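K.L.:
Provided below are the primary sequence and the corresponding predicted coordinates.
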Amino acid sequence: MSSAPMPPGQGSAAAAAAATTMAAEATEGRRPISIEELCFTTAMSCYEGWLKLDPAIGPRTMAMVTKFFSRTLEKTHNLKDVRETLSSSVEIWIWLTKDFAAAIPSLTTRSIGPLATLNDPEKGATTQESTALITKNYTSLKEDLQLLIKLMHIARNLLVVPEPEVAQDLCAAAQFDQMLYQTIILCVNVTSKAYDGDILEEGARLRLGEITELYKKLLVTCLQQAHNWIAKNDRNKTSFWSTVLFDDETAGEEEEANAGAGDFRPEVAKIEVQNWIERNSRVCDKARQLLIQYEETLASRGFLPGNLSPISPLSWNWLPEGTIRTRAGDEEDDAKIIPHWKEDEPDKFEQDRAYGRVSREVDTWWLKVRDPNYDGWAVPMPLVEFAKQRTENCKANLVNRYAHSYRTDEREGSVHSTEAPVPPDVAAEEEHEDGRAYSQDYNDDMIEEEDVDDDDSYGEGPMSGLLTEVPNILDPKQIEALHMIVKSCILDNAGLALTRAGENLQKTRCRMFLALECGRSLLREILVFIAVWEKNEQSLIFQLTTQIVEAIHHSALIPYAWQSLRIPKDIISPAQTVLLRLVNNMFRARNADPPSPDSKEHLRDVKLLHFLFIQFRSRIVPECAALMHLQEQILKGKCDPADFPVDTWDMERAKDGLEQFLELLTTVNEVVETREYLIEWEAAYELLVLLGGLEAGVAKKPLVDLANHSTNEQTPDPSPSETPINNQRRDDEDSQHPPPPPPPPPPLQDPAHKFPWSDIKGKILHILAGLLQPPPGQSSPGNPTVQAQILHHQGIVSLLNCCVYDDHNRYARERVQICLKWLMDGSDAANNFLRELVAMTPPPELRPQSSAPAAGGQLSPAPAPTTSLRIDGIGGEVKVQLRSPSGAGGGSGNNGSTVSRLANKAGSLALPSLASSTAALLVDDLRNTASNNTLPPIQSSPAQPSTTTQEARNRSAELLRDIITLADEAARLAMGRRIDADETEDEDFM
């Protein structure tokens, strides 16, 4: 804790004594020191006294300490030679360690209570107690945090030198890295508390916020220093990884979590990693000389700052030979090592030395959990028949699925799992022809236990790992160093040298990252961070996270990561959605320069796509289709809306995940080689299932809704002719008969069962259009395999249904026209289907009634008949009067016939009113514009083909004009505008 102010004389005397001591030490047979080194070490020695109250330092001395810190920081920023001098000083690193060792207990006591209570939740300070401590010690905390931030900045700068390995080794020898870890823990403990500033008065709230921001700034600087310390240093990377990933407090939970995921034993892996660090504990020659020189010239004589710690695995580098046992390997021996595991070796260190690699436990775990198709196609793609059965099962069990909580069973970690329940009676039906039961490979069981808290699956409560809380504390600009640390530890850079045992240490650390619960938790928080802050593809955070995902992909662990990010309640969790987005970004970068089809990189990408499409087929589409099916039942009045099992928030998460899957398929579809895999896997089936589900379960949103317009009409303003007397009389009447209360405002959003799944249709149609493209190098016909798939799954009706305007899916009609063009191009079956639709004989037409004789023998005109039409893009029915067939009033005799055709084809093939007529337009348009592979003329008889073709064109043109006219008039009516005077008088909207 900071000392009470002392008289100026005492403080100055202490500073002078310290400076004299340092100067005397400089002349005792050691290397000459610079003025910057002398001033900085003197200031740090005084600061340690300030923190420990030994000796007591006064304010004037502390003012000089602050001044020296500021000057040193400025010089290390700007002067390369000062950085090099200070970074190679053993005393500097020891004093930095001593200052932080004194500061951490002091800051802890003044911020969150005594240090001894940190690991005891019952004795630790509550949020209110911590708030009171911080506001009480505001002044001293602010001073010390500002100084510690400067010290950490200096430590960070000292690692930016031409020979960083020297400074890195001196930092590790002085154990400053351990102080770095402790400082990060303190900053996380303070800044992660949910302080309630609303209960404080304004001044206290501002003080609390200022101290919290200083802790965040110190945390950011710690992360930057850690990144510089591990840069291009495999021993430091592994040491840092071991410290932040092996959390002793979660050891028991780790064993339980990994019971079904390769039987990983973290306690064994931790020992093996520590043994590897000890075998590789030799520091560089220059650092070793500096350490030996310091011990012989200063530490052995009792001068400050004292001896280096002898407990470090590195201590043998500077201690006299024979003082401690040396078990480090000989770096000069570059002979290759063939890993050999001696099962009966009693000495664990020697057993690990013979193996040569970092950890056999990690290697064994990876062999069990990596993509099962890593060495070959061990897991085939489920067939469409399997997908159909899954969809039916999900529809039948939808309500039951969400009625219970979940507990992940011991098979959840399997990369084969698709995480959806399958009744036992259908397990036999899911057996593939190769004998593998998909119920075993692709599904896990649901355990219905009411006492399981589903909220645990959302990551609430304390999270394991030193760095896991950091994404919840820092903003995107502050957190960059964390992502750079993870990337630096695991990304497999091209041309990276292997160890003597043939090991890629970057890949080994990547496997450690996912093998341990702390690493998986950190990965989840890093992914969710992108969603919370809505980072785009151009941001540095997004690019760094993409590289992290690329590293996981290189180790064939994205399937395992996918399962570890699962939330049982969700169809797809937010972290999985972001992971998909990053994979899509990775694939999109490949499209700019596609790898060779026979390359290892291409095969690795295809296997990842294979796994993700299994998830799409086995889980995502069936469960989304089940939700759409229930929406359809509610829309038809067959189910109660109260039975809908999820809320709008859950629907949004499902839609976001589905959307990212479709984005990924769109990216894959752009490359011919990967498109062929989608065609081979019959991806058109899933897309048509989704189209059908959306069509049946979601009502189309019109461009203009007549019903809503009529209810929202406002009462016209009173005319200017009304007098004040009339107004007063009307006010008196209103006071006796008050108007009814206004209707309640509309809800902010529709209920979950009316969730629209906006823009999904457009993405599906875009993928289908890509799949239907002609083979490479050809302009026509369309892809015959995909054409046959769409016809087999009765997809033409689903496509035609998308022709009707839907404001939830704008431009769907334009996309479906492209699909239909390629579908009909060269496909006789598709052409025959559409011919039957267009040539269908309509029911008898509605015609105006003939005139009847009136009294006196005069003919009186009969009232014009009316009919109701549903117009594309217009909500509700529009009533129209039919024109006379004789053309009275200047109308065209063909229009009545055309309108009736438009009305009477509404029920054809269960299509909306406009879909069948749109098919006729498409047929005619394709016939007129396409090449030699276009449709032949639609003929009613073999004779006179040219006349028949011309008549068909005239009919289509008239139909199109009538559609446009009716839509235009209905829209003007809905907007409250009168019909223009130039319209025909015998045509009137009711």
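P.N.:
Received the coordinates, thanks.
K.L.:
all contacts plus neighbour counts: C-alpha atoms, from now on.
P.N.:
Fine.
K.L.:
Show residues contacting stretch 371-379.
P.N.:
415, 556-560, 604, 607 (C-alpha atoms under 8 Å, 6 or more residues apart in numbering).
K.L.:
before we move on, what about stretch 451-466?
P.N.:
For stretch 451-466, contacts defined as C-alpha under 8 Å, 6+ apart pick out 184-185, 244-247, 250, 405-407, 469, 517-519, 521-522, 567-569.
K.L.:
Where helices are concerned, which of these count?
P.N.:
Within the contacts of stretch 451-466, membership in helices is found for 184-185, 244-245, 517-519, 521-522, as judged by DSSP state H.
K.L.:
what about the residue nearest the centre of the chain, helix or strand, and which?
P.N.:
For the chain, the residue sitting closest to the mean C-alpha position, by C-alpha atoms, centre = their mean, is Val578 at 1.5 Å. Counting by DSSP states H and E, the element that carries Val578 is helix 574-592.
K.L.:
So for that helix, what gets flagged as buried?
P.N.:
Judged by neighbour count (16 or more other C-alpha atoms under 10 Å), helix 574-592 contains these buried residues: 574-588, 590.
K.L.:
what packs against it?
P.N.:
Contacting helix 574-592 under the criterion 3 or more C-alpha pairs under 8 Å, 6 or more residues apart in numbering; DSSP states H and E are the following elements: helix 517-532, helix 540-554, helix 648-669.
K.L.:
Nearest to Thr391, out of the ones you listed?
P.N.:
The closest of these to Thr391 is helix 648-669. By C-alpha to C-alpha, the value is 15.4 Å.
K.L.:
Take this one as well and set it beside the first:
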Amino acid sequence: MASSPLDQGTTSPTTPTPSGGEQRQRRAITVEELSFTSAMSLLEAYFQHDPAVGPRTMPYVTKFITRTLEKTHSLREVRETLSQSVDVWMWLGKDFVAALPSLETRSIGSRLNPDNGMTPQESTALITKNYVSLKEDLSILIKLMHIARNLLVVSEPEVPQDLCTATQFDNMLFLTIGLCVNVTSKAYDGDILEESARHRLTEITELYKKLLVTCLQQAHNWIAKNDRNKMHFWIRTLYDDDAMEPPEGADFRSDIARTEIQHWFERNSRFCDKARQLLIEYERTARENPKDAPGPLTPHCSDMAWNWDPENHKIRADPADDDSHIMPLWKEDEPDKFEQDRLYGRVSREIDLWWLKARDPNYEDWVVPMPTVEFAQQRTENSKANLVNRYAESYREDTAASVHSVHSNDYASHPGHSSEEENRDSQHYSQDYNDDPIEDEDVDDDESYGEGPMSGLLTEVPNILDPKQIEALHMIVKSCILDNAGLALSRAGENLQKTRCRMFLALECGRSLLREILVFIAVWEKNEQTLIFQLTTQIVEAIHHSALIPYAWSSLRIPKDIISPAQTVLLRLVNNMFRARNNDPPPPDSKEHLRDVKLLQYLFIQFRSRIVPECAALMHLQAQIRSDAASAVEFPVDSWDMERAKDGLQQFLELLTTVNELPETRAYLIEWEAAYELLVLLKGLEEGVPKKPLVDMARPSPPRPPQHPSDDYDADNIPPPPPPPPPMQDFAYQFPWAGIKAQILHLLAGLLQPPPGRSSPGNPKVQAQIIRHNGIINLLACCAYDDHNRYARERVQVCLKWLMDGSDAAQNFLHELSAMSPPPNLRPQPGPDGQAPTTTMRIDGVGGEVKVRLKAPATNATTTGSSSSSGGSVPKTGSASAALLNIAARKAGVPLPSLAASTSGSGSGGQINTSNTLAPIQSSTTAAAGKGGGDSVRSRSDELLRDIITLADEAARLAITGGHVHGQLHHRADEDETEDDDFM
């Protein structure tokens, strides 16, 4: 390969002169390789001070390294040449071996004395003291890691991947990641430093982060399309040597699994042929001419040494020419563990056994049915009764019980199980609430939230890097576990991607890393279009392929939360996954569709058995406090806990809305009677949260502070103190659950849609469910304006359209309202001075009461009034609010405020307020008869729409006037309203 000096950017072959005799000739090397290896040899001496490298030599070393980095970026032939040089990989490893102890000593002290570790303050002082040398050395190491990363981007990546492993540079990679994490994760207190010291600390920390990012990028290239390297990376990052002994009674014996994985490494330790040949040549040169090589190959795993020294190492790898498929065979009585694992053929039997216990119990058959509505009702009542006690004490989290809290192999019954079995099943669903309380001092809330020391090499990385820096970590996890279509299986028929995914959740370090990856999305508020969100969705997809989302859900649970932040993000990702399915749905009889339905069933069980009962219990306590039946001091959680509960509930409703879009999956929600939970939440919100007006007339503006200072302040010429700031947020018991009601109404409207292929009537099953659970009352209660849930009234009208259309029971309810006689119409009585009276009234969307002046009609007052009062004519306008009030009370079984009781007002004589009302709802027959013979009869749809709108009007006015009327508003019965609203 023709070349010229390095400055010209080309290379030339060089053959060293033989020293005489029969000495073997070395391979030809290029100028780039010679220059780069020479610079790295000087760099090793610089870090080790043997020999001492002066300040005039280091600029040349930096120059050669920088030039090499530039060429590996732009020239493919340079990357190809350097990537297949064992000397280059050896020198890279030796430089990091020399540099890492020096960096560690100058940054955080030595790890040789773990008991004498430095405090963050001491480490800060050490870093600022060594600022200059740390900045120079970190910059060089970043360039070296960049070069190592570039050398893996070649046409035959398996060659440098194997050389990297053989020369132990992968080990240096892990040690470098560990050092970067240790330095950047310390809680440095920069506020106590002066400006220059703070700047130095920040600059060094950013350099460590940059080195960490480059290490992750190099690791991603090292494991690309290489199952052995992926497994090796997984073992190094997921196994914590400090926690190798599994707890007694653990479902997963990590020590046994590690032994079995090590045996898998031995069976799969064969390098590619080209890499083996390069290593054999290098080893021969290192033995014959030690001065011509950086040093002998001493792998950290001796099981791989046979690749370059087969004479001195036992070969236990599978034959290269044997690609026949094998049937896994487990011999329990086999004394040789390696032979036992070889016959089994798969990575680890311990991992396989764990997965059989941890996967969704419905993986093969439907063994876990959906809890009944009766169970949900009982669960809600229990949650209301035990709400305060549940939060008053902390509860012990039993890992085994929490993992199988809802899905359990013990909970298996047939479709026709008896009522006794149903009661036993209900006890199963509630077992995770029967944990024994423990003392407060034994509970570490910080640890439950993933704060403080965390196990695993990569677990802290999401807390260190920002979204642009962390992309390599997500790409690594995705590359290790995502089951891509067309992926080749092992000889034993094993999907290694799925096996690593199971390891991911079986090991505590993997679960911790998953939690931090999920919380990262919430902390940085990443949306669905960002790369990080899309990568994390693919990670969740991989977990779903192994039927382990139920296990992940349970492992992410925090006892003090209804739903943890990590669980909320997991729901967002699952929702994103289902939304993609809606664009290209799998066939209903496919394995993919069935797998999705089983996941949906598990999540809805959580919704029914935990989320809704506990949220409803909080709303119930809010309602008690609102009605003065309970004290505000009894509310057990703070605003942050309420916000987390609302976020989780919101994501559940988003998921159900996405599922509701497809008729195939909507049928499952209807079958599970999802409308019940939605109505429970609607009722809880209506009772516990007051509606927020668009304009609040009841709340006066705070008085302004005096413009002139007091005498004392005049003397000292000091301005008066400013008024106290307004409170940052309302109390937790006043939490509004904003937006939840609108989501529920949108979801109910979707459930009420006609079956596929029809435009009318509404879904009869959902109509029956809503009527059975008194849902019309809950819907009508949402008609009044609420700024917490804008456009709720319009959503209610859509729900009522589908609810009334085709439902005899709903129509009967509607006609029962229209059959009620309106109260007699009253006209305003003039005051003593002959002026029109004034009164107060409530207006939808306006908080408080508004003063209005009423004007009597200009003509025919006496005649019309006599006709109305005598009962000789039927009034055209009246109030259906009283009818709605009475029927609602009867059907719901709860007392509602009575308009008849609200009769206090100025100048009204205690008359009933019939203001702000529309005509009573009429049936289509009555309306048609009132038009005369020449008019055509309205269509059923038009009449139904008019009835719905009128009913919504009446419900809104009932909500704003019931129990709050302080005056009367009178108008003529046979003419339109003519009052002038003069706001006082």
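P.N.:
On my side now, so go ahead. None of these values were measured; they are calculated from a predicted model.
K.L.:
about what we covered before: residues in structure 2 matched by the helix holding Val578 of structure 1, start to end?
P.N.:
Aligning helix 574-592 of structure 1 against structure 2 (TM-score structural alignment) gives residues 565-583.
K.L.:
Average offset of the matching stretch relative to structure 1?
P.N.:
Its matched residues in structure 1 lie on average 0.3 Å from stretch 565-583 of structure 2 after superposition (mean C-alpha distance after the TM-score superposition for structure 1).
K.L.:
who's in contact with that stretch?
P.N.:
So stretch 565-583 of structure 2 is contacted by 515-516, 518-519, 521-522, 528, 533, 536-537, 540-541, 553, 556-557, 644, 647-648, 651-652, 654-655, 658-659, 661-662 (C-alpha under 8 Å, 6+ apart).
K.L.:
Give me the buried subset of the residues you listed.
P.N.:
515-516, 518-519, 521, 533, 536-537, 540-541, 553, 556-557, 644, 647-648, 651-652, 654-655, 658-659, 662.
K.L.:
What is the burial count for the aligned partner of Glu836 of structure 1 in structure 2?
P.N.:
Taking TM-score structural alignment, the alignment pairs Glu836 of structure 1 with Glu816 from structure 2. Applying other C-alpha atoms under 10 Å, we find 16 other residues in the vicinity of Glu816 of structure 2.
K.L.:
any idea how far Glu816 of structure 2 is from Lys891 of structure 2?
P.N.:
Remark: distance between Glu816 of structure 2 and Lys891 of structure 2 (C-alpha to C-alpha, to the nearest Å) = 12 Å.
K.L.:
follow-up on the earlier one: find the helix or strand that the match of Glu836 of structure 1 is a member of.
P.N.:
helix 808-818.
K.L.:
mind checking how far that helix is from the chain centre?
P.N.:
For helix 808-818 of structure 2, the separation from the chain centroid amounts to 44 Å (computed by C-alpha atoms, centre = their mean, to the nearest Å).
K.L.:
so how much does it differ from structure 1 once superposed?
P.N.:
With the two structures superposed, helix 808-818 of structure 2 lies on average 1.4 Å from its match in structure 1, counting by mean C-alpha distance after the TM-score superposition for structure 1.
K.L.:
Also stretch 199-219 of structure 2?
P.N.:
Using mean C-alpha distance after the TM-score superposition for structure 1, the mean distance for stretch 199-219 of structure 2 is 0.4 Å.
K.L.:
what comes into contact with that stretch?
P.N.:
Against stretch 199-219 of structure 2 from outside (C-alpha under 8 Å, 6+ apart): 124, 127-128, 131, 134-135, 138-139, 141-142, 145-146, 148-150, 152, 173, 176-177, 180-181, 183-184, 190, 464-465, 469-470, 472-473, 476.
K.L.:
Show the buried residues in the ones in helices among the contacts of stretch 451-466 of structure 1.
P.N.:
Among those, those classed as buried by 16+ other C-alpha under 10 Å are 184-185, 244-245, 517-519, 521-522.
K.L.:
any idea which of those residues is closest to Trp93 of structure 1?
P.N.:
Ile184 (18.1 Å).
K.L.:
mind listing what that closest one touches?
P.N.:
Here Ile184 of structure 1 is in contact with 219, 222, 466 (C-alpha under 8 Å, 6+ apart).
K.L.:
Alignment lookup: it to structure 2.
P.N.:
Going residue by residue (TM-score structural alignment), Ile184 of structure 1 aligns to Ile177.
K.L.:
cool, and Leu145 of structure 1?
P.N.:
Leu145 of structure 1 maps onto Leu138 in structure 2, with residues paired by TM-score structural alignment.
K.L.:
What strand or helix carries that match?
P.N.:
Per DSSP H and E, Leu138 of structure 2 falls inside helix 131-150.
K.L.:
tilt between whichever helix or strand comes after that helix and helix 131-150?
P.N.:
For helix 131-150 of structure 2, the following helix or strand on the C-terminal side (DSSP H and E) is helix 158-166. Relative orientation of helix 158-166 of structure 2 versus helix 131-150 (axes from the mean of the first three to the mean of the last three C-alpha atoms, to 10 degrees): 140 degrees.
K.L.:
list the helices and strands helix 158-166 of structure 2 packs on?
P.N.:
With contacts taken as 3+ C-alpha pairs under 8 Å, 6+ apart, helix 158-166 of structure 2 sits against helix 86-107, helix 273-288.
K.L.:
what's the most buried one of those?
P.N.:
helix 86-107 (a mean of 21; mean count of other C-alpha atoms under 10 Å).
K.L.:
in the superposed pair, what's the mean gap between it and structure 1?
P.N.:
Mean deviation for helix 86-107 of structure 2: 0.7 Å (mean C-alpha distance after the TM-score superposition for structure 1).
K.L.:
so the following helix or strand past that helix matches what in structure 1?
P.N.:
Scanning forward in sequence from helix 86-107 of structure 2 by DSSP H and E, the next helix or strand is helix 120-129. Counting by TM-score structural alignment, helix 120-129 of structure 2 pairs with residues 127-136 of structure 1.
K.L.:
now do stretch 624-638 of structure 2
P.N.:
So stretch 624-638 of structure 2 sits over residues 633-647 in structure 1, by TM-score structural alignment.
K.L.:
just stretch 373-383 of structure 2 next, same as before
P.N.:
Mapping stretch 373-383 of structure 2 onto structure 1 (TM-score structural alignment) gives residues 384-394.
K.L.:
Would you mind pulling the contact partners of the matching stretch?
P.N.:
The contact list for stretch 384-394 of structure 1 (C-alpha under 8 Å, 6+ apart) reads 422-423, 430, 617-618, 621-623, 625-626, 682, 685.
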